[in-house]
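*Asks:* Can you look at this prediction? I've put the sequence above it.
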Amino acid sequence: MPSRSEQVDLSEVIGDELPYLRRYARALTGSQRTGDNYAAATLEAILQEPGIFERSLAPKTALFRAFHMIWSTAGAPTADTEDPANRLESRALDHMAGLTNNTREALLLSTIEGFDFDEIGRIMDVDGDEASSLVDIAITEMEKSMTGKVMIIEDEAIIAMDIHSIVSEMGHKITGIARTRDAAVELGAREKPDLILADIQLADNSSGIDAVNDILAQFGDIPTIFITAFPERLLTGDKPEPAFLIAKPYSEEQVRSAVSQAMFFSSTESLKAN
């Protein structure tokens, strides 16, 4: 059992990276609850056996490697499906059965978390070339899995058009672009989207979070990707949080990956304002 001083030291080293592990775990499982459970299990394992946190690696890499030890031991489940009424998560598991092993993890580690292929290899215990190949396979398989109608809620015209271009090139139909909460609700009422991609702060100082929740109140669960320049502020554990989150400035690969992930699962946890 590590000493008190060792526990404090580990907490300080890991603390800054924990929001990103939670983001990754949620995107990986498609469930806020399941993702957080695996992140918590990783921390407990590190506290019990500090040796699984390799100090020779960068803290984020070491933390994600420890997570993958827990993840692999558990058989890489995707979401908590103990509740038979949880149809959307069960559907996600059905989709997962058709994916090549380890490709989903490699894709998220690369495009969402920003690890290079050598770092992914260290995390997943494969070499860099295999990590690169897994990412390529994942992109192809994810983008073929599903297309649909996408609503964009974004007040910056250049960013909105860039996202429009990326998402439409993936084969999705764009239902429209809304710059304010009211415009988003009106757009959603005209044509129900299969996916919402929303900024947090909108043109009239309204909230993209509120806009999404208004739309969800009308239609029920719709997968949602939130965009923000400050992702760590939204991953505090104090309230329901998004499974899919893109940080600004974003890359095309991040948008493509997040859209494919969200459409793949056909569900996400909405971010609710208090």
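*Replies:* Looks like it came in fine.

*Asks:* contacts and neighbour counts: CA atoms only from here.
*Replies:* OK.

*Asks:* And whichever strand or helix holds Arg122, what does it pack against?
*Replies:* Using DSSP states H and E, the element containing Arg122 is helix 117-124. On a contact count with 3 or more C-alpha pairs under 8 Å, 6 or more residues apart in numbering; DSSP states H and E, helix 117-124 meets helix 59-73, helix 128-145.

*Asks:* contacts for it?
*Replies:* Helix 117-124 is contacted from outside by 61-62, 64-66, 68, 106, 109-110, 126-132, using C-alpha atoms under 8 Å, 6 or more residues apart in numbering.

*Asks:* tell me what the helix or strand containing Ala41 is packed against?
*Replies:* Under the criterion of DSSP H and E, Ala41 resides in helix 32-48. With contacts taken as 3+ C-alpha pairs under 8 Å, 6+ apart, helix 32-48 sits against helix 18-29, helix 59-73.

*Asks:* Checking Leu197 next. Helix, strand or coil?
*Replies:* strand (DSSP: H, G, I helix; E, B strand; the rest coil).

*Asks:* this is the other structure I want to compare:
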Amino acid sequence: MSLATVIAPHLPYLRRFARALTGSQTSGDAYVAAALEALVEDPDSFPDTLPPRAALFQVFLKLWGSLDVNSQHNREADEAVDTLIERKLEAITPRPRQAFLLVSVEQFSPDEAAAIMGVPENELNELVEEAGAEIAAQVATDVLIIEDEPLIAMDLEEIVSSLRHRPIGVARTHREAVELVKKRTPGLILADIQLADGSSGIDAVNELLGSIEVPVIFITAYPERLLTGQRPEPTFLLTKPFQPAMLKALISQALFFEQKAGSKAA
């Protein structure tokens, strides 16, 4: 199979990534074209130790770094930043932006993203966290925590606060969650699905979503109760035990893209 055939299915995604990285579709496409020209001249530079999509992104980032685009602003005068997401992306410094886009937009696993960027996985996680801190500076918000285990609730409050968000309280039951939201509307909800009084965090969230529109991250030891494939499933789901870095990335992703819960959880 020719190299062109191998990489063709992945080019639309590379163009999306390049636009987000450079802030301009024209400029992004120019860098994609330059990467393809480099591959034509030297096909052996295409790494065979990675899956084709990851290898293509690695080739692109090596070229991008070598041309010092980090310090350039190549937007054409007539090409405005046309979405809120693009404006937010421009505010993130270049290498954290790369890490954030690879993990949150292109959905590479942390180890794949680390390989693409040529850094150890712990450094990749640090870059994602740095992006999270920069995102939080843009979208700092109030966070409701629905969690009945005191130690986990304390950990969640600490993680939320480390991202410069503001915990508005911890609800241990369905009723407490409803009462807290009556006092103060959150911009994000972190919810367990099994609560202290036997009530359901899913039911609590569904009731809250009847009156507010807000992104929700479910953090649960029972993902199989939500991932049934039979009814609408939550966009953001983290399984206990979790790594703080993964939760931080998920919080940043949920707020950055302003994805609402939309369909109620099953």
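*Replies:* Structure's in. What do you need? Computed from a prediction, not measured in an experiment: that's the story for all the values here.

*Asks:* one step back: out of the helices and strands packed on helix 32-48 of structure 1, indicate the one that is most buried.
*Replies:* helix 18-29 (a mean of 23; mean count of other C-alpha atoms under 10 Å).

*Asks:* Give the aligned range of that one in structure 2.
*Replies:* The counterpart of helix 18-29 of structure 1 in structure 2, using TM-score structural alignment, is absent.

*Asks:* That helix versus helix 32-48: what angle between them?
*Replies:* For helix 18-29 of structure 1 against helix 32-48, the angle by axes from the mean of the first three to the mean of the last three C-alpha atoms, to 10 degrees is 130 degrees.

*Asks:* elements contacting helix 18-29 of structure 1?
*Replies:* helix 32-48.

*Asks:* So which bits of the helix it packs on are buried?
*Replies:* 32-36, 38-40, 42-43, 45-47 (16 or more other C-alpha atoms under 10 Å).

*Asks:* Taking helix 59-73 as reference, get the angle to that helix.
*Replies:* 110 degrees.

*Asks:* from the middle of its chain, how far away would helix 32-48 of structure 1 be?
*Replies:* 16 Å (C-alpha atoms, centre = their mean, to the nearest Å).

*Asks:* Likewise for stretch 57-74 of structure 1?
*Replies:* On C-alpha atoms, centre = their mean, the centre of stretch 57-74 of structure 1 falls 17 Å from the chain's centre.

*Asks:* and if you look at stretch 203-219 of structure 2?
*Replies:* Centroid separation between stretch 203-219 of structure 2 and its chain, computed with C-alpha atoms, centre = their mean, is 19 Å.

*Asks:* Now do it: distance from first to last residue.
*Replies:* Criterion C-alpha to C-alpha, to the nearest Å; first-to-last residue distance in stretch 203-219 of structure 2 is 14 Å.

*Asks:* List the buried residues of stretch 257-273 of structure 1.
*Replies:* Across stretch 257-273 of structure 1, burial judged by 16+ other C-alpha under 10 Å covers 257-271.

*Asks:* Now do the same contact list for the nearest residue to Phe117 of structure 1 once chain neighbours are set aside.
*Replies:* Nearest residue to Phe117 of structure 1, sequence neighbours excluded (C-alpha to C-alpha, 6 or more residues apart in numbering): Gly128, at 4.8 Å. By C-alpha under 8 Å, 6+ apart, the contact set of Gly128 of structure 1 is Phe117, Asp118, Glu119, Ile120, Gly121.

*Asks:* of the residues you listed, which stay in contact in structure 2?
*Replies:* Retained in structure 2: Gly121, out of these (criterion both residues aligned by TM-score structural alignment, their matches' C-alpha atoms under 8 Å).

*Asks:* so what corresponds to Phe265 of structure 1 in structure 2?
*Replies:* Match for Phe265 of structure 1 (TM-score structural alignment): Phe257.

*Asks:* ok, now how distant is that match from Glu157 of structure 2?
*Replies:* Applying C-alpha to C-alpha to Phe257 of structure 2 and Glu157 of structure 2 gives a distance of 22 Å.

*Asks:* Check Ile193 of structure 2 too.
*Replies:* 18 Å.

*Asks:* Then Ile146 of structure 2?
*Replies:* 11 Å.

*Asks:* Looking only at neighbour counts, state which of the two leads.
*Replies:* Ile146 (28 against 20; other C-alpha atoms under 10 Å).

*Asks:* That one pairs with which position in structure 1?
*Replies:* So, by TM-score structural alignment, Ile146 of structure 2 is matched to Ile153.

*Asks:* what sits against its match?
*Replies:* Ala160, Ile177, Ala178, Arg179, Thr180, Ala184, Ile196, Leu197, Ala198, Asp199, Gly208 are the contacts of Ile153 of structure 1 under C-alpha under 8 Å, 6+ apart.

*Asks:* so the last one touches Ala183, yeah?
*Replies:* No - Gly208 of structure 1 is not in contact with Ala183 according to C-alpha atoms under 8 Å; the separation is 10.8 Å.

*Asks:* ok, residues contacting stretch 222-236 of structure 2?
*Replies:* In contact with stretch 222-236 of structure 2 (C-alpha under 8 Å, 6+ apart) are residues 193, 216-218, 237-239, 250, 254, 261, 263-266.

*Asks:* run the last query once more with 7 Å
*Replies:* With contacts defined as C-alpha atoms under 7 Å, 6 or more residues apart in numbering, stretch 222-236 of structure 2 is touched by Val216, Ile217, Phe218, Thr239, Ala261, Ser263, Ala265, Ala266.

*Asks:* Among those residues, list the two that are farthest apart in space.
*Replies:* Maximum pairwise distance among the contacts of stretch 222-236 of structure 2 (C-alpha to C-alpha): 20.4 Å, between Thr239 and Ser263.

*Asks:* Can you list the residue ranges for strands in the stretch 51-200 of structure 2?
*Replies:* 142-146, 166-171, 188-191 (DSSP state E, counting those that start in this stretch).

*Asks:* counterpart of the last one in structure 1, which residues?
*Replies:* Per the alignment by TM-score structural alignment, strand 188-191 of structure 2 matches residues 195-198 in structure 1.

*Asks:* quick one: the helix holding Arg122 of structure 1 to helix 59-73, angle?
*Replies:* Angle of helix 117-124 of structure 1 versus helix 59-73, following the same axes, to 10 degrees, is 50 degrees.
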